[in-house]
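Trainee: need a 3D model of the sequence below.
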Amino acid sequence: MIQFVVSILLFFVIFFGLAFILNMLLRQTWLMAFIYPFIVIMIVDNISTVEYFTNPGSAFSAAFRRLAEITIADISILGAGFLGTIVSGFVIRFLRKSGYRMF
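Mentor: Predicted coordinates:
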């Protein structure tokens, strides 16, 4: 149970930080929120990225099959990561409205 709570907190913080840095550098507030589903597929599928280009039919079917097999605990952890990207977008917008030009 402790690992579950720590995993949720860790995914939230990691993806908040990644999204914050990406938003700060590229000035695209919601870019990480759109990229996050692809990151989730890369985490869940256990398939090489090259396989999507060399054998797309079996790679996509295997990826969606594994995505359908994830548990509620995995969904909670991955959902915390997505929540981190969303919160990061709101923080960046708030900082920009507050006058911080670098954001």
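
Trainee: all contacts plus neighbour counts: C-alpha atoms, from now on.
Mentor: OK.

Trainee: which stretches of this protein form helices?
Mentor: Using DSSP state H, the helices of the chain run over residues 2-26, 31-45, 51-54, 56-68, 72-97.

Trainee: one more sequence to fold, the one below, so I can look at both together:
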Amino acid sequence: MQMAIPVMLISMLLFFVLFFGIGFILNMLLRMTWIMAVVYPIIAILIIDRVKFSEYFTNPGNSFSELGDIISKLAVADIAIVLSGFAGAVVSGITMRVLRAKGYRMF
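Mentor: Modelled structure (predicted):
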């Protein structure tokens, strides 16, 4: 099923804002600048994959091969949406570094 362009653009914006906000809040609470950029790939795999998280440890060969198959079959729109979420996580880290450099110690 194809995705309409307005739906894709709104989804990309929502993922960017969602993960920017989550990353910003985590950075304020944990004071770890790149925490969301490190955690985001795990979250993205949980969103994309149909395999239970525990199966990556109990049956890694089958789980990772299925993950590779699913990632290779993603549509361009899906990849763009997932990458925009990662961009939001990275931009939240950059924002926190800039705010800390400008003297905002609460961040």
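
Trainee: got a TM-score for the pair?
Mentor: Superposed pair, TM-score by TM-score structural alignment, normalised by the length of structure 1: 0.91. Supporting alignment: 103 aligned residues with a CA RMSD of 1.2 Å.

Trainee: thinking again about what came up before, looking at the helices of structure 1, which is buried most?
Mentor: Ranked by mean neighbour count under mean count of other CA atoms under 10 Å, these are led by helix 72-97, which reaches a mean of 18.

Trainee: off-centre distance for that one?
Mentor: Relative to its chain's centre, helix 72-97 of structure 1 lies at 8 Å (CA atoms, centre = their mean, to the nearest Å).

Trainee: before we move on, what about stretch 32-48 of structure 2?
Mentor: 5 Å.

Trainee: what stretch of structure 1 does it fall on?
Mentor: Alignment of stretch 32-48 of structure 2 against structure 1: residues 28-44, by TM-score structural alignment.

Trainee: possible to save the helices of structure 1 as a markdown table with distance to F103 of structure 1?
Mentor: Putting those into a markdown table (distance: least, CA to CA, whole Å) gives the following:
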| stretch | distance to F103 of structure 1 |
| --- | --- |
| helix 2-26 | 5 |
| helix 31-45 | 14 |
| helix 51-54 | 35 |
| helix 56-68 | 35 |
| helix 72-97 | 6 |
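
Trainee: rewinding a little: show residues contacting the match of stretch 32-48 of structure 2.
Mentor: Defining contact as CA atoms under 8 Å, 6 or more residues apart in numbering, one finds that stretch 28-44 of structure 1 is touched by 19, 22-23, 49, 63, 66-67, 70, 78, 82, 85-86, 89, 92-93.

Trainee: for stretch 62-80 of structure 2, same thing?
Mentor: In contact with stretch 62-80 of structure 2 (CA under 8 Å, 6+ apart) are residues 3, 8, 12, 48-49, 51, 55-56.

Trainee: hang on, F20 of structure 2 packs against V91?
Mentor: Yes. If you go by CA atoms under 8 Å, F20 of structure 2 and V91 touch, sitting 6.7 Å apart.

Trainee: what does T85 of structure 1 align to in structure 2?
Mentor: Mapped onto structure 2 by TM-score structural alignment, T85 of structure 1 lines up with A89.
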